[in-house]
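K.L.:
sequence first, then the predicted structure:
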Amino acid sequence: DPGYERIGIAVLEKILNSSDVEKLIYSDCFKTSASIVFAERLCLIGKEIERIIKKYKPKALAIEKLYFNTNQKTATMVSEARGVFIYIAIKNKLKIFEYTPLQIKSAVCGDGRGDKKQIITMIKNLIKIDKLIKYDDEYDAIAAGITCFASERNL
């Protein structure tokens, strides 16, 4: 889940021949401080994404596309953070899959109009989560991963 203040990150594994289609390997909400210069925050984000890629060795990056935001400054900063995600993923030879919020809601809830509560409930029904998740950003990242597995059959 791209951002620059709170970044939802999840690593999922597709398990074949199992009752669980996807397994949550890792998830977190990485945070950067507003007291740090924005360019340095982008570097911290890049280092964290690269650390996770090197540790878990995923094959793909599923990332949410931006929807129109009325706050141009925020939209620009989130776009720059997305660029860091995509750059690090390509540098590490990952496939990139981008999904709109509507596509993610449809894949997880079966309906593009699902709200946050419905999405979280469906995620908990689809994937076993053994930890407390405090931020929606983390659920958003898990939802993007579920969408990728539902959309990309050859992964």
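P.N.:
Yep, that arrived.
K.L.:
contacts, neighbours, all on C-alpha from now
P.N.:
Noted.
K.L.:
so the most far-flung residue of the chain relative to its centre: helix, strand or coil?
P.N.:
In terms of distance from the mean C-alpha position of the chain, Asn17 ranks first, at 25.1 Å (Cα atoms, centre = their mean). With DSSP: H, G, I helix; E, B strand; the rest coil as the basis, the three-state label of Asn17 is coil.
K.L.:
and the comparison structure, right after this:
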Amino acid sequence: MRVLGVDPGLTRCGLGVVDGGLGIRAHLVEVGVVRTPATAEVAERLCAVSDGIDAWLDRTRPEAVAVEKVFSQANMRTVMGTAQAGAVAIVLAARRGLPVGLYTPSEVKAAVTGSGRADKAQVSFMITRLLGLTEAPRPADAADALALALCHLWRGPALARFRSAAPGGPTR
């Protein structure tokens, strides 16, 4: 399965694509960030993020998209920008009929390091090891996007089975 991980943000939106599956070692397809200037208007920045993610979807052709869930922060402006960029990714995936997995930072950290309290350095170290990279992806947003993709690769199929087995069947 090929998964696009999206670490949403307006200044830097991390994107990472991995291939893998049950019993198949995951490997890196592509990693990077979409950047927008902090001085630009929000609408312009969201359009740039949308264009960037759309280009990645066209180029890498993922089978699923994993997006970080927004969590509460003290800086409301940062939360809003993160939520807006995440919503852009969700809409773009939904328009293509791609399943979307939403994961909290703690879920992602636990999936790749074994601890939901891991710091960015630990996540980056494990991403480097798990994907057999010679160096850690930079910036941290790129490593986080790969962590999201791996989290979905490993947890997404099981979560889909649980949802299907729940009373009322699968939900979107």
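P.N.:
Noted; the coordinates are in hand. Every value quoted in this text rests on a predicted model; they were computed, and no experiment measured them.
K.L.:
Ala26 of structure 2 -> structure 1?
P.N.:
Across the two structures, Ala26 of structure 2 finds its equivalent in Glu22 of structure 1, going by TM-score structural alignment.
K.L.:
Arg41 of structure 1 versus the closest residue to that match other than its chain neighbours, what's the distance?
P.N.:
In space, and not counting its chain neighbours, Glu22 of structure 1 is closest to Lys14: 4.6 Å by Cα to Cα, 6 or more residues apart in numbering. When Cα to Cα, to the nearest Å is applied, the distance between Lys14 of structure 1 and Arg41 of structure 1 equals 32 Å.
K.L.:
neighbour-wise, which of these two wins?
P.N.:
With other Cα atoms under 10 Å as the criterion, Lys14 of structure 1 and Arg41 differ in neighbour count, and Arg41 comes out ahead with 19 against 15.
K.L.:
tell me if I am right that that one is in a strand.
P.N.:
No: with three-state DSSP as the criterion, Arg41 of structure 1 is assigned helix and is not in a strand.
K.L.:
residue in structure 2 matching it?
P.N.:
Under the alignment (TM-score structural alignment), Arg41 of structure 1 pairs with Arg45 in structure 2.
K.L.:
need the contact list for its match.
P.N.:
Counting by Cα atoms under 8 Å, 6 or more residues apart in numbering, Arg45 of structure 2 touches Leu10, Thr36, Pro37.
K.L.:
repeat that with 7 Å
P.N.:
The neighbourhood of Arg45 of structure 2, defined by Cα atoms under 7 Å, 6 or more residues apart in numbering, consists of Leu10, Thr36.
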